[in-house]
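Q: Structure here, sequence nowhere to be found:
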C-alpha cells in the first residue's frame, strides 16, 4: 500500500540504508496497512503537508513498508499500533518510535530526532531487548504451566462484560479455545460478546476489536487472521454445546471468507473499515450504493492456512460441503503456489514475491495440513515436509526463530516469538501423533521448555502456550480409526467434544497395532469400538 503523498518514499532494502549512511541522516520508517484508518489519515494530512514533506526528504531517508506484507519488519519495529512511525540509524537501530502523528506533533518529533542524531550519531540508536540475542529462560515442562495460565483466565476475566482485560477488547480466539476446556463459561460468555458486538450481521465476518471495555467503539476492519481463528473457535464451541448460537456465526463467517474475501484461488487479507460505523449500519442494498471499503485480496500463506484449518474443522463437525470445498481449494493453492520443498513463501502477487519462511506462516501451514489429515485423510506428508524444513532452518538453541537470520536493519537479529513457537509446538504434537514420528514430539517438548523458565510471566494473550504444554504433559485424546475418512466411525470421532484431540483415519500399526478394519480405538483403552455409540463409551472410559 502506498498513498500519493509529498514524501519521497523508498522501498525497504540495502539501497535505502546505504543512502542514509552516505548522507549521514536517520531513516524514517512508516509501517502502515491497507485497512488502517489512521494510516490513510496521516497520509492525507501530515505527509501531505509540503513543509513536513520537504523536511523529511531533506533530513531523512523515508521508507514505507506494508506491515501485512513484511511481518518480520513489523514484529521488529511496530510501535504498538498502526501507523508506526519509527526513526532508525543507518544500521537499523531504533532512535524513537511513535504511532500516528498530526502535523504539529510530527514537526516536533522531526526536530527532536534530528537534533539527537546530530549530537550522538549512531550512538542514538538501540537494539530492542527482544533482539539482543539473549535466549529465553528454559525450564521444566510440567503441569504448572497450564495451571498458571488457567489461573490467569480467572484473574483477568471481565465478569461484567466478558473477555479478558479492563480496556480495549480483542477477540483472543486462541485464549477462548484454551478456556473452552478449563473455564468454559468464560469462553462461551466471551464468544457471546464477540458475536453480539463484533459480528457483521449483514455480510458476515468479524470486526477486528472493540476500543472500550464494554465492547463499544468497534474498529470495523475485517482481517483474515481474526476471522479464521474465530471461525475455528465458534466451531469448537458448537461441538461442545450443540447450540445454533455458535454454529450460525461460524457459517456466516464462511460466507464472508468465500464471497467477499475470495480472490478466485484463495482468501484475501482484509476488508477495510470503509466510511466507518455509518457504512456498517447500512443494509445490503444501502451498502451496494455506498462507497465500498478497501479490500486487500493478497492471499497470504499464514492467513490462508488458518482459514483452511478452520474450514475443515467446521466441516468435520457439520459435514458442510462448502466448508470442505473451499478448505481443499485453499490447501491446493498453498501447495501449488506457496510451498516449495517445505519452504513457504508469504505471498505471490503480480510478479511480487513476499518473504520466505516466516515462522507464523510455517506454523499455520503445518497446522492446516495436519487438520486436513484428520478430517479428509490426506495432508500429513505436506505437513511433515514443511515441519522438517522449519526444524532444519529455524530451530536453534531449543526454539524457533521467526525467520531466516538475514536482511538489512535488524532482520539479521534472531527473534523468538512465543506465539509462533507455541503454535508450531501444537502442530508438531498433532504431526507426531498422526505419523508416529517421535522426533516431532521431542522438538515440541524442547520448544515449550525453552520458554518454561518464564512461564509465570505468560498471560492469557498467549494461552496457546498453555495448550501446547498441557498436550505434552498429558497426551491428547487420540482416536485411531481403521476406516476411511467420512465413515460413520470417523465422523463420530471428529465430533467427540474435545477440540484438543487427534483423530487418525486409516490408522495403521504405528498408531494402533492389531486394530481390525472397520473399528476404532481410543488410545489408552484396550477394547476397540465398531460403532459410534460404543466409541463414545470408550471415550468416556478413557476420561474417567
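A: Here it is on my side, so go on. What you see is a predicted model; the values in this text were computed from it and never measured.

Q: contacts and neighbour counts: CA atoms only from here.
A: Noted.

Q: can you pull out the helices in the stretch 101-250 of the chain?
A: For the stretch 101-250 of the chain, the helices defined by DSSP state H, counting those that start in this stretch occupy 103-120, 143-156, 173-182, 184-198, 224-241, 244-258.

Q: among the ones you listed, which is nearest residue 308?
A: Among those, helix 224-241 comes nearest to residue 308, with 8.2 Å by CA to CA.

Q: What is that closest one packed up against?
A: Judged by 3 or more CA pairs under 8 Å, 6 or more residues apart in numbering; DSSP states H and E, helix 224-241 is in contact with helix 173-182, helix 244-258, helix 301-318.

Q: With distance to residue 160 and mean neighbour count added, can I get those helices in JSON lines?
A: JSON lines is the format used below for the helices and strands packed on helix 224-241 (distance: least, CA to CA, whole Å; neighbours: other CA atoms under 10 Å):
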{"stretch": "helix 173-182", "distance to residue 160": "17", "mean neighbour count": "23"}
{"stretch": "helix 244-258", "distance to residue 160": "20", "mean neighbour count": "21"}
{"stretch": "helix 301-318", "distance to residue 160": "29", "mean neighbour count": "27"}
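
Q: Nearest approach to residue 382 belongs to which of these?
A: That would be helix 301-318 among these, by CA to CA, at 12.4 Å.

Q: okay, now the one to match up with it:
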C-alpha cells in the first residue's frame, strides 16, 4: 500500500497538496515513531463533497498547513481504494479526520473540521501527545512486541456447537434464534410510512435492507412463518413486509433520488420525502438498486408489490445509466463514481446537453464491477435484453484477466494501470465469486464455476480464523500497519462468502463447501 501515492484532491482551487502527505503503510508509521509525532489520518473519497470543501478550506489554510507539516505525520487514504483502513478508522462519515499514535491507535477524531476548529484540534492533540509521551511510547512498544498475536487471540474462542449453530441458522419460528423475524421487526419499526425508507432524514436507499424485506415477504405467510412450515405464532406478516417494500420503492423512484433525465440514483436524499439529494452517483449503489428493482419486478405479479412495469423502467434506466455514463473507454468495465454537480443535475435534458458531464472516477473497483455484472445478468432475463448478458460476461472476463494477482482478485485497477498491490480483501473474492456463479447459472459454462471455486477455496485457506469466521483481509508482514494487523470478521462479507459456498455445494454435490458455510454461519 506504500506505493499508493495517487492523492486525489478537490477539483476546485485548493492548497491541500502543500501538506506533505504520506501514503498509508508501515513506512509512514515508522517515520512517525522516529520523529516522535502523532499521525493525522485523512480519509477522503473522490466523490465526497465535504472532502472537497475541507481541501479548499481547512487544508488550504496556511496556519493548518504549517502546523500539520511541523508537528504531525500526515497520512491521506482514499476510502474507496482502501476500505480496510476505512473500516477501522472511520469516525462517522467522510471526510474522516483521525489523530493516531505512531502505533496506529486512535487518540481522537471527527469528520469535517472547519479551519478554526481544525487549528484547535491540532493544538490540543499536540499538547496531549507532548504531555503523555512516555505512556504513548510504552503503548507503541507493547504493540510492536505483541504483533498481531493479540488480535488473532480474540478470534480463537471455541466454535459454537454444531447443534446450537444449526438451530439458529434454521430460524425455528418462536425461538430466540429466529433471526429473520428479529431483523424484519427492527426494519419495520424504523419504517417511514409516509414516504418509505427508514428513519427520517437524511435518508439513504439501503437496497440490501429493502431486498431482505422483499425476500422475507415473498417467503413467509401472513403469520410471518416460512410458507409450508406448519409453524404458528405472531411475527411480521408478509403483507406488512411487502408494504414497506412497495412504499419505499415507489417513494425512491418518484422522488428526486432518481435522476429522471439520465437515469441512475444519487447517493442519498437530505429530506424525508426523497428530495434535495446529494448528487454523487456510485457504481455500487446503482448496481444494487438495479438488482432490487429487477427482483421486485419479478415478484410483483404474485405479490402485492405494485406496478411491475414501473419497476422494470427504473431498473432499465439505472442499467442504461451505468452503461452510458460509467463504462470506461476501450475496456468493458465501469468507473467507480460520478461527481456531485448540483448545477448540472438541477438542469433539464436540454440544459445538460450543452455542458460537460460531471467527472467520472475511472478506477475499476473489482467488487463494485462484480455487482454491476450481476445486475446486467439479471437485467438480461427480466428486461428481455439478451445483449446485457454479453456485457456482463465481457466484464467478468476482463476482471479475471486484468484484476488478479495469481489466483486472487485485487481490489482495484487504476486508470491505465496494473492491478493494485496490497493485501487481498475478502469482499472482492466473495463479490467476484458470486458474480461468477451467476454467470454459470446464466450460461452453463463450467469455467465460471471453476473460477468461483478457486476464489472460495483461497478465502477459506487464507482468511479463516480459528473460530470459523473469515477475516476481511490477508494480514501479511510489511502490509499491516496500525489496526490493519487486527483481523476483522465483517458480518456482511462472511454472509456473502457463506452463500457462495452453499451455492458451490449445490452445483457440485461436494459436501465440504456446505460444511465450511455452516461453520461460518454458526460462528
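A: Done, it's in. Worth saying up front: this structure is predicted, and the values here are computed from it rather than measured.

Q: rewinding a little: okay if I get the helices and strands packed on helix 224-241 of the first structure as a markdown table plus distance to residue 2 of the first structure?
A: As requested, these are exported to a markdown table (distance: least, CA to CA, whole Å):
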| stretch | distance to residue 2 of the first structure |
| --- | --- |
| helix 173-182 | 31 |
| helix 244-258 | 25 |
| helix 301-318 | 22 |
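
Q: and of those helices, who's closest to residue 481 of the first structure?
A: Once these are compared by CA to CA, helix 301-318 is nearest, at 14.4 Å.

Q: among the helices and strands packed on helix 224-241 of the first structure, which is nearest residue 285 of the first structure?
A: Per CA to CA, nearest to residue 285 of the first structure of those: helix 244-258, 16.6 Å.

Q: Could you give the residue range in the second structure aligned to the closest one?
A: Counting by TM-score structural alignment, helix 244-258 of the first structure falls onto residues 309-323 of the second structure.

Q: Then stretch 7-18 of the first structure?
A: The aligned range for stretch 7-18 of the first structure is 19-30, by TM-score structural alignment.

Q: List the buried residues of the matching stretch.
A: Using 16 or more other CA atoms under 10 Å as the test for burial, stretch 19-30 of the second structure gives 19, 21, 22, 23, 24, 25, 26, 28, 29.

Q: for those residues, which one is nearest residue 190 of the second structure?
A: Nearest to residue 190 of the second structure out of the buried residues of stretch 19-30 of the second structure is residue 24 (CA to CA; 37.8 Å).

Q: So what's the residue count around the equivalent of residue 281 of the first structure over in the second structure?
A: Matched to the second structure by TM-score structural alignment, residue 281 of the first structure sits across from residue 346. Neighbourhood size, residue 346 of the second structure [other CA atoms under 10 Å]: 14.

Q: sorry, back to before: which of the helices and strands packed on helix 224-241 of the first structure sits closest to residue 53 of the first structure?
A: Among those, helix 301-318 sits nearest to residue 53 of the first structure (CA to CA), with 35.0 Å.

Q: just to revisit the earlier point, residues in contact with the match of helix 244-258 of the first structure: which ones?
A: By CA atoms under 8 Å, 6 or more residues apart in numbering, the surrounding residues in contact with stretch 309-323 of the second structure are 253, 262-265, 283, 286-287, 289-291, 293-294, 296-297, 334, 375-376, 379, 382-383.

Q: If we use 7 Å, what do you get?
A: Stretch 309-323 of the second structure has contacts (CA atoms under 7 Å, 6 or more residues apart in numbering) with 253, 262, 263, 264, 286, 290, 293, 294, 296, 297, 383.

Q: for the first one, what are its contacts?
A: Pointing back at residue 253 of the second structure there. residue 314.

Q: Quick one: map it onto the first structure.
A: Match for residue 253 of the second structure (TM-score structural alignment): residue 195.

Q: now do the fourth one
A: Taking TM-score structural alignment, the alignment pairs residue 264 of the second structure with residue 205 from the first structure.

Q: Not counting sequence-adjacent ones, nearest residue to that match?
A: residue 253 (4.4 Å; CA to CA, 6 or more residues apart in numbering).
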